[in-house]
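S.K.: I'll drop the sequence and a predicted model, then ask my questions.
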Amino acid sequence: MTITTARQPSVRLLVSALATLLAAPSARADWVIAPSVAVRETWTDNASLTSRKSGSQWVTELSPGLRVTNRTPRLEAALDYRVNALNYSGERPSGTDRVTQQLSAALHAKAVPDTLFVDADYHISLQPVSAFGPQTQNDYTTTNRQEVRSWRVNPVLMHQFGAFATAQASYTRDAVDGGNIGLGSSEGDALLLSLSSGARFQKVTWGLTASSQNVDTAALPQTHSRAVNANLGWSVTRQLRWTLSGGYDRYTYDALSDKTEGASWSTGLSWTPSGRTTIEGTLGRRYYGDSYSFRLTHRSRRTVWNVSYGDDVTSTRAQFLLPSTVDTAALLNQMFMANYPDPLQRALVVAAYMAATGLPPSLPNSVNYFSNRYVLQKQLNASVALRASRSTAVLSVYRTRREALTQGTADSPLLGSNNFSLNDNVSQGGGSASLNYQVSGRTQVSLSSTFMRAESLSLDLRSRSRTMSVSASHQFGRSTHGTVSARRTNGNAGLSATPYTENSVSAQLTFQL
C-alpha cells in the first residue's frame, strides 16, 4: 500500500479557462460572484489516522473560497474553489498537510449556435490511494490520500441535414495527474463520430456511432480502445419505448486473457409514465460476458429517488474524469425544482442549503482507489432525498464489484511486487445517511453517518471505515454563520487490518464577503 503526500497544483489551466470565459460574448451578462472565508478550530486525538494515536492536537484552519456562476443562452459556467491553510499546535504530525485545496470548474459554451459547442472542466481533489487504507472526510489528513488533478476539453461540431439526420463530431483532450510515481500522469485523446435520425423519424429512430481513444501513461505502454455501434428505437406507445443496439468493441491492453474484443448487442425498454418518473432497463452481451443496466428516477413534491445499475470496462483515470455518481447538489436540485424554477437561483439556494447543513458535495459511491489496470466494474447505486416542513434526509447505498482485466504487474509500482494482486478482485459496499432539522429560521441541527467496506476476494482481506457526526449551525447575520460539530471515525486498514480511531470537535465561522 502506498501512502503519499499531496502536492501543490499549477493553476495555469484554470487561469486559461477563466480567460476564455471572460472573453466569451455572454460574459457581458451578470455573473454571480460569491467570495467567502471560513475560520475553523478543531481538537483531534488522531490527526493522521494511525493505529497509535499521535496525541491531542489543535488544528487551526483558514479557508478562503470563491464561487462563480453564470447561466445564459450562450454560456453556462460554474466555479467552486477553496483553499485550506492549516496550522497545528506543537509539531505537525506525519500524515497531515499545511495546505490542501479543492476546485471544481466547468463550462458549456455555444461558440456558434447550433453548430459548435465547447465543454470543459477542471478538478482538484484529495482522493484515496487504496480502498484498504484509512478513509476520512477532514481537510488535514493525507494518510492514504493524494491530490489528484484532472482536466478535460471537448469541442463538439454539429450539423443538421434538414429533418433527416443530425451529424456530430466530437474531440476530447484530457489529462489526469495523481502526483504519484506509481500512478503518474496520463493524457488521452478521443474522437467520437455519430449520425442520428432527425425530426422526420418519430415512431422509429436510428443512430450510428464510432469512437476511438488513445491513452498515454507515464509508466505504461499506450493503450487504445475502438468501438462502433448501431441502434434502433421504436415508440410502442407514447410512454413505452423499445431499443435494440449492436456493435463491436476492441481494446488493447496487457490482458489477463485473450478476450479484449468482440461483438456486442443489447435490447431494452424505457417507460415514462409521467414527467416525474422514468424507468429504463437493458440486457445484452459484450466481449466480457453478459451485460445489464437499469435506471429509475422519480420525483414527487417532497422526495427524489434514484436507482441505477450498470457494468462497463473502465479504469481509475476514467473514473477521475467522470462526475460523482451520486452528486448531492444534483439530488437537491431536483428536490427544489418546484419551489425555485429559475436554474441559477435554484443553484444558489442549493449551495446555501448544503453549506448550512454541512452536506458533502457527493455521497459515497465506492472508493476509486489508484490502479493502472483496466477493470470490469459492476455498480449498483440507490439514493433518496426526503424533505418535510422542517427537516431533510438524504440516504444512499452502493455495491460495487471490480474485476481486473489487466495483468497485475501494471500495479507493481503502486503496491510492490508482492502485493500487486490486492486489486485483482475487489468488492465494495457502503452507504450514508444525513438528517437535518431546522430548529428555527436561523438554527439547524444535523446528524450524519457513513459506512464503507472493502474486500479483496483474491487475498481474503477486509477493510472497513465508519464515521458518525453531529453538528449545529446558526445564522448570525445576512453574511455570517457558525457551526459546531463532533465527529468519530474508526475502522481497520492495511494488509494487517490495523485498527484506527479519531475523535474530533470543531467550531467554525463562515463569512460571505
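M.R.: Looks like it arrived, so ask away. Numbers count the residues shown, from 1 in each chain.
S.K.: Could you use CA atoms for every contact and neighbour count after this?
M.R.: Will do.
S.K.: isn't P35 right up against T510?
M.R.: No - P35 is beyond contact range of T510, at 10.7 Å (criterion: CA atoms under 8 Å).
S.K.: So between these two, which is more surrounded?
M.R.: Taking other CA atoms under 10 Å, P35 and T510 do not tie; T510 has more neighbours (21 against 16).
S.K.: Checking the more buried one next. Helix, strand or coil?
M.R.: strand (DSSP: H, G, I helix; E, B strand; the rest coil).
S.K.: Excluding chain neighbours, give the residue nearest to it in space.
M.R.: A38 (4.2 Å; CA to CA, 6 or more residues apart in numbering).
S.K.: and what of T328?
M.R.: Per CA to CA, 6+ apart, closest to T328 is S362, 4.9 Å.
S.K.: measure R402 to Q379 for me?
M.R.: Remark: distance between R402 and Q379 (CA to CA, to the nearest Å) = 9 Å.
S.K.: for A255, that is, sorry about that
M.R.: 22 Å.
S.K.: Compare the two (neighbour count), which wins?
M.R.: Taking other CA under 10 Å, A255 and Q379 do not tie; Q379 has more neighbours (21 against 16).
S.K.: measure that one to P64 for me?
M.R.: Note on Q379: its distance to P64, by CA to CA, is 36 Å.
S.K.: Put this next to the previous one:
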Amino acid sequence: MSANGKLELVDNWLFIEASQNVAQTTTSVFGTQSVGNVQANSNRSETSGYSISPYIQGRLAGAADYELRFTGRKARSDGGTLAGGADTTRSWTGRLDGVSTMFPLLGWSLSAADGVASQGTNADTRFRSLAGRVSYRIDPQVSVFVSTGRETDNFADAAVEETRSTRRAGLDWAPTERTLVALMKGQGAIGDVYNFDFSHRTARSAWKFSHSRSVAVPLLGLSRAQAGTNYDLTYAALASSIPDPVARAAATTQALAQSGVAPNAPVYAPIQTTQVYIEEQQQASFALFGVNNSVFFSASRSSSEQIGAGSGVVDDFSQSSDIEQSGFNGSWTHKLTPDATLTLRGGVSAPQGPSIPRHRSKPCRCCLPPGWGQRRRPALNCGRPDTTRMQPPGPRTTNKP
C-alpha cells in the first residue's frame, strides 16, 4: 500500500512532495523468498515509512536551470534490519544545468549532495559530493560527456571520513528512434565503476539489458534498482502508440492492473542491510504483447561485497560479507473475456555466500485478478522452497560516537 502527492506552494518555484508506504518485505535473502503473498512464511516483515521533500526550481539569469531539494525519510520494520530502531535520513541536493550560448551543442552541469543517515544506536553514515560535468552532442544520435569531482564519506570506517577524487566519462548512442545504448566508466570511492545499458522496443515488444558496478548506500537511497521492471517494459512498448508521457503512464498503469501483473516484480529480494556495499549486477528482461496474450521475463545476477568491518547490525552481511544472488521470473497473461484474465507467474531465486550453500525458492501462481464479475479471486499457489535456514550469529556491537 502506498500513497504520494505533490503540492505547488509558489507558482513555478516552490514545491513539496510527500510519500508513504506499507509493504511486506523479505527479512533475509537467505530464507525462502516469496512473490507477492505467495508462500507466506516467517521470512517476511512489515515495513512502513514516509518521506517529505520540499524543493525550489527555476531558471537562473536566463542561462541555467537550477534545483535545490531537501529530503527527509523515516522507515521502520517489525522484523529484520530495521527492527532495532527507525532508519532516519536527511539529505540536501542541488543542481545547475546549462547550455553554452556560443556552442549550442555543448552542455554543462554542477551538482552537490550532502546526506546523513542514522539507525538505532549505530554510527551515522555520512556522504558529501561535488561534481562538474561537460557534455557534447556530436550529432543527433551521439553525445559524449566527462565529469570530475570530489566525494567525502565514512563508508569504510564510521569514525573516519575520507575524501577522494572522482572521474567519469560516457557515451549515449541512439542508432534508431527505438534503440538506446548508454556507456559510462570511471573511478570512484570503490575503485572502478561502470555502467552499460541497452534498450530496444518495437510496436509489440520491449527489451532491456544492463551491466553495472557501483556502490550501494541503502540508508541514503543510493543504490541501483533492478532494471527492466514490468512497468518500464510496458511503458517503453507503448511509446509508439501513445507519445504523450502522462497519457502513456496512465495507460501503462491501467494495462498492468487489468492483466494482474505487478508493476515491479524483482527477480530476487534486495539485500536487507543498512550497510554500504559494492554491487555488480547483470540484468536482462523482455516483454511481448499480443492481442490477447502478453509475456514478461526477467533474469538477474548480482555479486555484493560489504565495505568495511560492519556496522554491528545483525543483517544479511552478518552471515556473509560476500553475497551472490541469481534467478529469473516470468509471467504469461491471457485475456479470456473483456472482464476476465488468466495470469500464470513463476520464478526461481538462488542466493549464496562463501560459507552458505546455494538454495532455491521456486514460487509460482495461477490466478484470475479482481474485477471478474462479483466472484472471489481464485488462485493456485505452488512451489518448492528450501526449508533449511541459516541462523545469523549473535549481534556485533558498535556504539554511536
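M.R.: Ah, there it is. Predicted model only: the values in this text are computed from it and were never measured.
S.K.: What does the TM-score come to for these two?
M.R.: The TM-score (TM-score structural alignment, normalised by the length of structure 2) is 0.85; 386 aligned residues with a CA RMSD of 3.0 Å.
S.K.: circling back to that earlier point, counterpart of the residue nearest to T328 of structure 1 in structure 2?
M.R.: The criterion is TM-score structural alignment: under it, S362 of structure 1 has N264 as its aligned partner in structure 2.
S.K.: My guess is its match contacts Y231. True?
M.R.: Yes - taking CA under 8 Å as the definition, N264 of structure 2 is a contact partner of Y231 at 6.5 Å.
S.K.: So which of those two has more stuff around it?
M.R.: Counted by other CA under 10 Å, N264 of structure 2 and Y231 do not tie: Y231 has more neighbours, with 19 against 13.
S.K.: residues contacting that one?
M.R.: T252, T253, L256, P263, N264 (CA atoms under 8 Å, 6 or more residues apart in numbering).
S.K.: For those residues, give me TSV that also has secondary structure.
M.R.: Output for the contacts of Y231 of structure 2, formatted as TSV (three-state DSSP):
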residue	secondary structure
T252	helix
T253	helix
L256	helix
P263	coil
N264	coil
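S.K.: May I see the ChimeraX selection of the buried members of these?
M.R.: In ChimeraX, this line selects whichever of the contacts of Y231 of structure 2 come out buried by 16 or more other CA atoms under 10 Å:
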select :252,253,263
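S.K.: Which of the contacts of Y231 of structure 2 sits closest to L7 of structure 2?
M.R.: Using CA to CA, T253 is the member of these that lies nearest L7 of structure 2, at 22.0 Å.
S.K.: So the residue nearest to T510 of structure 1 sits against F511, correct?
M.R.: Yes - counting by CA under 8 Å, A38 of structure 1 touches F511, with 6.2 Å between them.
S.K.: Which residue of these two possesses the greater neighbour count?
M.R.: Taking A38 of structure 1 and F511 together and counting by other CA under 10 Å, A38 has the greater number of neighbours (19 against 16).
S.K.: separation between that one and L103 of structure 1?
M.R.: Distance from A38 of structure 1 to L103 of structure 1, by CA to CA: 16 Å.
S.K.: do the same with Q146 of structure 1
M.R.: 14 Å.
S.K.: and what of Q379 of structure 1?
M.R.: Using CA to CA, Q379 of structure 1 is found at 26 Å from L103 of structure 1.
S.K.: Next: S266 of structure 1.
M.R.: 38 Å.
S.K.: cool, V367 of structure 1 as well?
M.R.: Using CA to CA, V367 of structure 1 is found at 19 Å from L103 of structure 1.
S.K.: Same check on G431 of structure 1?
M.R.: With CA to CA as the criterion, G431 of structure 1 and L103 of structure 1 are 25 Å apart.
S.K.: of the two, who's got more company?
M.R.: The neighbour comparison of G431 of structure 1 against L103 (other CA under 10 Å) goes to G431, with 22 against 18.
S.K.: Translate that one into the numbering of structure 2.
M.R.: Using TM-score structural alignment, G431 of structure 1 sits opposite F328 in structure 2.
S.K.: Skipping its backbone neighbours, what lies nearest its match in space?
M.R.: A299 (4.1 Å).
S.K.: Isn't A433 of structure 1 up against A385?
M.R.: No - contact between A433 of structure 1 and A385 fails when scored by CA under 8 Å: they sit 9.9 Å apart.
S.K.: Please say which of those two ends up with more neighbours.
M.R.: Counted by other CA under 10 Å, A433 of structure 1 and A385 do not tie: A385 has more neighbours, with 23 against 19.
S.K.: Trace that one over to structure 2, please.
M.R.: Under the alignment by TM-score structural alignment, A385 of structure 1 pairs with A287 in structure 2.
S.K.: State whether H200 of structure 2 is indeed within a strand.
M.R.: Yes - counting by three-state DSSP, one finds H200 of structure 2 located in a strand.
S.K.: ok, it - contacts?
M.R.: By CA under 8 Å, 6+ apart, the contact list for H200 of structure 2 reads R178, T179, L180, A206, W207, K208.
S.K.: Tell me which of those fall in strands.
M.R.: Among the contacts of H200 of structure 2, DSSP state E puts T179, L180, A206, W207, K208 in strands.
S.K.: if we can go back for a sec, secondary structure class of the residue nearest to T510 of structure 1, three-state.
M.R.: strand.
S.K.: quick one on the thing from earlier: show me what contacts the match of G431 of structure 1?
M.R.: Counting by CA under 8 Å, 6+ apart, F328 of structure 2 has contacts V267, Y268, F297, S298, A299, S300, G347, V348, S349.
S.K.: ok, average deviation of the host helix or strand of it from structure 1?
M.R.: Here F328 of structure 2 sits within strand 322-337, counting by DSSP states H and E. After superposition onto structure 1, strand 322-337 of structure 2 sits on average 1.4 Å from its aligned residues (mean CA distance after the TM-score superposition for structure 1).
S.K.: what's downstream of that strand, the next helix or strand?
M.R.: Taking DSSP H and E, what comes next after strand 322-337 of structure 2 is strand 340-352.
S.K.: the inter-axis angle of the strand holding F328 of structure 2 versus strand 340-352?
M.R.: Using axes from the mean of the first three to the mean of the last three CA atoms, to 10 degrees, the direction of strand 322-337 of structure 2 lies 170 degrees away from that of strand 340-352.
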